[in-house]
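Participant: okay, sequence plus prediction incoming.
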Amino acid sequence: MAHGGNLNHARALFPQAPEPWIDLSTGISPYSYPHPAIPGNVFARLPEPNSACRLKEVAARAYEAPSAEHVVAAPGTQILLPIIAGLVGGPRSDPAFGPAKGRAAVLSPTYAEHARAARLAGLAMVETEDFDELASADLAVVVNPNNPTGRIVTRKDLLALTSVMQARRGLLVVDEAFMDVSDAESAAGLVDHGGLVVLRSFGKFYGMAGLRLGFALAHPDIVARIEAQLGPWAVSGPALHVGLEALADTAWKAEMQVKLHDEAARLDGLLNKAGLTVFGGTSLFRLIRDRRAQSLFQHLGKRGIITRRFEERPEDLRIGLPDPYGWPRVEEALSAFDPTRG
């Protein structure tokens, strides 16, 4: 399974599992933002340009970007990855790069779509665990906090790398998809330096991944290049409507941050009782690194609880938060896990 959230795949793996499934394979909050009903005319009309402009203003305040001119609103951050990767590189004379347009380096292990997008853009790809190696690339990618490990790169280190990338006419992409549940400092305030794009996901923290809404924060010159490729009406009317309300609701955000932190601690307690140690993660998911990870995946799957495993790292297992109705089943399943087996 390349990504989480595929219940059809889960059913094929565990055809006898009880329904409904509890999907813990994603890092999406189990608590959707409680928006009021969306007016019918929002679905009937093309999105209004002034609504898109207002969303950029609200997003700039929410994510602490310098201004609305530094914000791209998009139908999810996923669609932005190949567009951004295509902004860098060009014909190269260095034979070490071969025929590729340039070189991309992704701080790994992390979300696999960044590497795929770089390859689609014609860049030679390297995945590295050495932060310093990113400075030699035309496109450098850091997921911060990282998915799935929760690793944090400091704002100071990101600023230093941004300066290097700007001098080399390269680009640093900092994917802050899980920054809403982190105590780390966002890099959003640095984007006016140039050489930097910060990505922010709406759907994960607000529990509305199906709405498809995300943002890129960058220097206005970069914003203009990205928006030219997205074209008009990039964000749907319903997404504009919900996004405008949710991003301005600071009270709900603060309450949810506390709630998710507490529930992550609750999950840690259940995992520890089952003899498992949490290696890392964020308040929206926990990462187990244990030789029994595959046994736990099977144990939970047979009980209708799907988690995220990694073929290339069989000792890793990522576990998201259940909704209120799922907690009893998760607690029962983990209490039945035998840590001496597997």
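Facilitator: Done, it's in.
Participant: all contacts plus neighbour counts: C-alpha atoms, from now on.
Facilitator: Fine.
Participant: in the chain, which spans are strands?
Facilitator: Taking DSSP state E, the strands of the chain run over residues 22-23, 71-74, 102-107, 123-128, 139-143, 171-175, 196-201, 214-218, 278-282, 285-289, 305-306, 308-309, 316-320.
Participant: nearest to Ala251, out of these?
Facilitator: Ala251 lies closest to strand 196-201 among those, at 18.9 Å (Cα to Cα).
Participant: now mean neighbour count and distance to Leu87 too, for the strands of the chain, in CSV please.
Facilitator: Below are the strands of the chain laid out as CSV (neighbours: other Cα atoms under 10 Å; distance: least, Cα to Cα, whole Å):
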stretch, mean neighbour count, distance to Leu87
strand 22-23, 24, 36
strand 71-74, 27, 15
strand 102-107, 26, 11
strand 123-128, 20, 11
strand 139-143, 27, 9
strand 171-175, 27, 8
strand 196-201, 27, 11
strand 214-218, 29, 12
strand 278-282, 20, 30
strand 285-289, 24, 32
strand 305-306, 28, 37
strand 308-309, 23, 32
strand 316-320, 25, 32
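Participant: what comes up buried for stretch 146-153?
Facilitator: Buried residues in stretch 146-153, counted by 16 or more other Cα atoms under 10 Å: Asn146, Asn147, Pro148, Thr149, Gly150, Val153.
Participant: go on, stretch 111-123?
Facilitator: For stretch 111-123, burial by neighbour count (16+ other Cα under 10 Å) applies to Tyr111, His114, Ala115, Ala117, Ala118, Arg119, Ala121, Gly122, Leu123.
Participant: including distance to Ile222, could the residues you listed go into a markdown table?
Facilitator: Shown next, in a markdown table, are these (distance: Cα to Cα, whole Å):
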| residue | distance to Ile222 |
| --- | --- |
| Tyr111 | 23 |
| His114 | 18 |
| Ala115 | 21 |
| Ala117 | 18 |
| Ala118 | 17 |
| Arg119 | 20 |
| Ala121 | 17 |
| Gly122 | 19 |
| Leu123 | 19 |
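Participant: can you put the strands of the chain in TSV and add distance to Gly90?
Facilitator: Output for the strands of the chain, formatted as TSV (distance: least, Cα to Cα, whole Å):
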stretch	distance to Gly90
strand 22-23	42
strand 71-74	24
strand 102-107	6
strand 123-128	9
strand 139-143	12
strand 171-175	13
strand 196-201	18
strand 214-218	21
strand 278-282	36
strand 285-289	38
strand 305-306	43
strand 308-309	36
strand 316-320	37
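Participant: quick one: closest of those strands to Met1.
Facilitator: Here strand 308-309 is closest among these (Cα to Cα), at 7.8 Å.
Participant: so which of the strands of the chain comes closest to Leu230?
Facilitator: Across these, Leu230 has its closest neighbour in strand 71-74 (7.7 Å, Cα to Cα).
Participant: one more structure, for comparison:
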Amino acid sequence: MNNELDLSQEKPKHGGNLLALRRSLGVLQDVKESWIDLSSAVNRHPWPVPEVPVFLWYELPDLDSLKQAAADYYGANNFVPIAGTQQAIEALPNLLFASEIRHKTKVLVPEVGYQEHGFAWSKWQYAVDTYKNTQDLTVKSWQVLVLIQPNNPSANKLTLAELLSLIETAQVRKAYLIIDEAFIDGVVGASLLSHYQDKAWPACLIVLRSVGKFFGLPGARVGFCFASQLILKGLASVTGPWPIATPATWLLSQAFKDVSWQIQASRDLVSRSQRFEKEIKPLINQFFIALSQSVRWQQSELFYTLFCDEAEGLFEWLQALSIHVRLGDAWLRFALPADTEFDLISKRVQQALLNGQTQGVGQVEEVE
């Protein structure tokens, strides 16, 4: 049995790829001017980035100020700063189990969810299986369970009681529970970190947090892994002494301290969600009414996801209107638009609907 890294697997696809997509279609104009990109589900009203002092580019990173600001923001300090949660997703499979037992170590990941989780464990040749719902978690065996809280893209969440029950199960099995909380910042107190502020941290528990989504700063590539000291020591040894660039370290230290912005951002997400319900959902639903198709919507604080059999048809239709969203297997995910984008989206979709452009998707003309 070969337990080395399997490089033959196809890499998962991601949102936030507008420029690459248009290049592949031979579109050479500056698409950022005319296109609305809702594909990556990050906050479209990001934290306002100030001017970065030039001297920061000349210095190696000192993570002390970032660690302190992060500890205050998260209410916990048992973490390692990382280059986005993706770095931990990549590193953990090679840290937690010896190579000779990986092929028989069972890992459960969501059937619908961030695909990098399953990809990371599969390429290290673990026995990866998927689950559809919480009932599956009780009937399937696992040594590693990956939860996405809330799930991306389904927006499903487990209750605190359900999470604590799974933690107890993991402790009994001497297994690991990895919870990806990349999209949880929009609701104060929703994170499992709040529960453990005054309690001992379970050895089985690993929590991943991201600043890219709520703060709208995916380009900073900053995240945090919360875990036991043993796991943190191992993770720090493979991420190295400078996992985050000096300017990003400085920027996020400021963002974590900006409490007034955080409060306003949470309120703003609620306001834009209400606007999406009122203005965008009814228009998108009209596309399916014209085709006599049923749809199902689910929402999180930062995105809406539509589940339907004609997802690819709607994706192509929206592409023709210069609106880019995330296409999955029978689902589409929409980031909450910025205030300035709502009217543009409504205008383009309304015009296409009035023109009867729900048939012959590939022939829809772009709407300015």
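Facilitator: Perfect, I can see it now. What you see is a predicted model, and the numbers here were worked out from it, not measured in a lab.
Participant: got a TM-score for the pair?
Facilitator: TM-score of the superposed chains, computed with TM-score structural alignment, normalised by the length of the first structure, equals 0.88; 328 aligned residues with a Cα RMSD of 2.5 Å.
Participant: farthest pair within the buried residues of stretch 111-123 of the first structure?
Facilitator: Greatest spatial distance in these: Tyr111 and Gly122, 18.9 Å, computed using Cα to Cα.
Participant: show me what Cys225 of the second structure aligns to in the first structure.
Facilitator: Counting by TM-score structural alignment, Cys225 of the second structure lines up with Ala216 in the first structure.
Participant: actually Thr130 of the second structure, not the one I wrote
Facilitator: Checking TM-score structural alignment: Thr130 of the second structure goes with Glu127.
Participant: where along the second structure do the helices fall?
Facilitator: With helices called from DSSP state H, the second structure shows them at 18-24, 31-34, 64-74, 85-96, 115-123, 134-139, 160-173, 192-195, 229-239, 246-257, 259-275, 281-290, 311-320, 339-354.
Participant: isn't Gly170 of the first structure up against Ser136?
Facilitator: No: counting by Cα atoms under 8 Å, Gly170 of the first structure does not reach Ser136; the two are 9.4 Å apart.
Participant: looking at the two, which has the bigger crowd around it?
Facilitator: Per other Cα atoms under 10 Å, whichever of Gly170 of the first structure and Ser136 has more neighbours is Gly170, with 25 against 15.
Participant: any idea what that one aligns with in the second structure?
Facilitator: Residue correspondence, TM-score structural alignment: Gly170 of the first structure in this structure matches Ala175 in the second structure.
Participant: which residues sit in contact with the closest residue to that match other than its chain neighbours?
Facilitator: Nearest residue to Ala175 of the second structure, sequence neighbours excluded (Cα to Cα, 6 or more residues apart in numbering): Gln143, at 4.5 Å. With contact set as Cα atoms under 8 Å, 6 or more residues apart in numbering, Gln143 of the second structure has these partners: Thr105, Lys106, Val107, Ala170, Arg173, Lys174, Ala175, Tyr176.
Participant: can I get these in a markdown table including distance to Ser322 of the second structure?
Facilitator: Compiled in a markdown table, those are given as follows (distance: Cα to Cα, whole Å):
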| residue | distance to Ser322 of the second structure |
| --- | --- |
| Thr105 | 45 |
| Lys106 | 43 |
| Val107 | 39 |
| Ala170 | 46 |
| Arg173 | 50 |
| Lys174 | 50 |
| Ala175 | 46 |
| Tyr176 | 43 |
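Participant: and the residues you listed, which is closest to Asp64 of the second structure?
Facilitator: Ranked by distance to Asp64 of the second structure (Cα to Cα), those are led by Tyr176 at 28.8 Å.
Participant: the closest one and Leu92 of the second structure: what is the separation?
Facilitator: 11 Å (Cα to Cα, to the nearest Å).
Participant: what's the counterpart of Val258 of the first structure in the second structure?
Facilitator: Under the alignment (TM-score structural alignment), Val258 of the first structure maps onto Arg267 of the second structure.
Participant: and for its match, the neighbour number?
Facilitator: Counted with other Cα under 10 Å, residues neighbouring Arg267 of the second structure total 14.
Participant: can you pull the contacts of the closest residue in space to Arg169 of the first structure that isn't next to it in sequence?
Facilitator: In space, and not counting its chain neighbours, Arg169 of the first structure is closest to Gly195: 7.0 Å by Cα to Cα, 6+ apart. Gly195 of the first structure sits next to Thr162, Ser163, Met165, Gln166, Arg169, Gly170, Leu171, Leu172 when contact means Cα under 8 Å, 6+ apart.
Participant: for these, which ones persist in the second structure?
Facilitator: Checking those against the second structure (both residues aligned by TM-score structural alignment, their matches' Cα atoms under 8 Å), the contacts still present are Thr162, Met165, Gln166, Arg169, Gly170, Leu171, Leu172.
Participant: surely the last one and Val197 touch.
Facilitator: Which is Leu172 of the first structure. Yes: judged on Cα under 8 Å, Leu172 of the first structure makes contact with Val197 at a distance of 6.3 Å.
Participant: isn't Ala188 of the first structure right next to Val198, touching?
Facilitator: Yes: in this structure, Ala188 of the first structure is within contact of Val198 by Cα under 8 Å, at 6.1 Å.
Participant: burial measure for the residue lying closest to Val222 of the second structure once chain neighbours are set aside, as a count.
Facilitator: Nearest residue to Val222 of the second structure, sequence neighbours excluded (Cα to Cα, 6+ apart): Gly84, at 4.2 Å. Other residues within reach of Gly84 of the second structure, judged by other Cα under 10 Å, total 24.
Participant: show me what contacts Gly84 of the second structure?
Facilitator: Counting by Cα under 8 Å, 6+ apart, Gly84 of the second structure makes contact with Ser210, Val211, Gly212, Arg221, Val222, Gly223, Phe224.
Participant: and Arg291 of the first structure, how far from His299 of the first structure?
Facilitator: On the measure of Cα to Cα, Arg291 of the first structure and His299 of the first structure end up 14 Å apart.
Participant: higher neighbour count, the two?
Facilitator: Neighbour count, other Cα under 10 Å: between Arg291 of the first structure and His299, His299 has more, with 18 against 12.
Participant: aligned partner of that one in the second structure?
Facilitator: By TM-score structural alignment, His299 of the first structure lines up with Trp317.
Participant: ok, its match to Val349 of the second structure distance?
Facilitator: Going from Trp317 of the second structure to Val349 of the second structure by Cα to Cα gives 9 Å.
Participant: anything in contact with each of the two?
Facilitator: Taking Cα under 8 Å, 6+ apart as the contact rule, Trp317 of the second structure and Val349 have no neighbour in common.
Participant: list the buried ones in stretch 330-348 of the second structure?
Facilitator: Buried residues in stretch 330-348 of the second structure, counted by 16+ other Cα under 10 Å: Trp331, Leu332, Arg333, Phe334, Ala335, Leu336, Pro337, Ala338, Phe342, Leu344, Ile345, Arg348.
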